[in-house]
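Novice: Starting from these lines, generate the structure:
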Amino acid sequence: MTARIYVLEVPENEGVVDVAARDSQVTIDKVGPYFRITADDELIIDRRATGCRHAVWYSAIAGLEDSIIVQQDKDALRVTRR
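Specialist: Now for the predicted structure:
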């Protein structure tokens, strides 16, 4: 099982994808107009590192797959496998 999120490929979300890509435990691929971001157990993305404003930050997640968001606040996004 893995933690997996989908993020729409738009310029506003580039920071989220870029920060996720820095983690060697994360894989990113494309599914249609979405980035699929996958981690083995837990996915953690630091909001400040993304450069996203709050409105973009809280709307960046387009979907989850067998995962649950356990934190999404002004500091970080943490997603674990279900």
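
Novice: okay, CA-based contacts and neighbour counts for the rest of this
Specialist: Fine.

Novice: ok now the longest helix belonging to the chain, how far from the chain's centre?
Specialist: Ranked by number of residues, the top helix in the chain under DSSP state H is helix 14-21. Relative to its chain's centre, helix 14-21 lies at 8 Å (CA atoms, centre = their mean, to the nearest Å).

Novice: next SSE after that helix?
Specialist: strand 26-31 (DSSP states H and E).

Novice: What angle do strand 26-31 and the helix or strand just after that following strand make with each other?
Specialist: Sequence-wise, the next helix or strand downstream of strand 26-31 (DSSP H and E) is strand 34-39. Counting by axes from the mean of the first three to the mean of the last three CA atoms, to 10 degrees, strand 34-39 lies at 160 degrees to strand 26-31.

Novice: quick check: angle from strand 34-39 to helix 14-21?
Specialist: Using the same axes, to 10 degrees: strand 34-39 against helix 14-21 is 30 degrees.

Novice: To compare with the earlier structure, here is another sequence to fold:
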Amino acid sequence: MGRLFMLDVPENTSIVDVARHLDDVTVGRIGPYMVIESGDSVSIDRRSTDVRHAVWYSCVAGIEGWRIAQWDKDALRTEPR
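Specialist: Next up, the predicted model:
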């Protein structure tokens, strides 16, 4: 099980909304963070989130059980460690 933490601020909401619609992904909260959780890899397409690059490259607050395999102008993709 992997978890990706994002600060619960309006700028990150559309990223989490896209993740919420991915297969086998749950979204929850821990303190001031929104948590994207899955037993498998997660891939979020940046264009589908409609966020600017500055928000995109600052959205991750923490990660647990995964590593970031891709985080560029196209996608944020995690994979198990």
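
Novice: After superposition, what is the TM-score?
Specialist: In this superposition the chains share a TM-score of 0.95, using TM-score structural alignment, normalised by the length of the second structure; 81 aligned residues with a CA RMSD of 0.8 Å.

Novice: re earlier: what comes up buried for the longest helix of the first structure?
Specialist: 14, 15, 16, 17, 19, 20, 21 (16 or more other CA atoms under 10 Å).

Novice: Just give the nearest non-adjacent residue to the third one, would you?
Specialist: Setting aside the residues directly before and after it, residue 16 of the first structure is nearest to residue 50 in space (CA to CA, 6 or more residues apart in numbering), at 5.3 Å.

Novice: Check the fifth one too.
Specialist: Using CA to CA, 6+ apart and skipping the chain neighbours, the partner closest in space to residue 19 of the first structure is residue 50 (6.0 Å).

Novice: and the longest helix of the first structure, what does it pack onto?
Specialist: The helices and strands touching helix 14-21 of the first structure, judged by 3 or more CA pairs under 8 Å, 6 or more residues apart in numbering; DSSP states H and E, are strand 26-31, strand 34-39, strand 42-46, helix 47-50.

Novice: Which of the ones you listed sits closest to residue 74 of the first structure?
Specialist: With CA to CA, the closest approach to residue 74 of the first structure among those belongs to helix 47-50: 6.6 Å.

Novice: post-alignment, the closest one versus the second structure, mean distance?
Specialist: Here the mean offset of helix 47-50 of the first structure against the second structure after fitting is 0.4 Å, by mean CA distance after the TM-score superposition for the first structure.

Novice: after that helix comes which helix or strand?
Specialist: helix 54-59.

Novice: Would you check how far apart residue 63 of the second structure and residue 54 of the second structure are?
Specialist: The gap separating residue 63 of the second structure from residue 54 of the second structure is 19 Å, by CA to CA, to the nearest Å.

Novice: and of the buried residues of helix 14-21 of the first structure, the nearest to residue 44 of the first structure?
Specialist: Once CA to CA is applied, the member of the buried residues of helix 14-21 of the first structure that ends up nearest residue 44 of the first structure is residue 20, at 7.7 Å.
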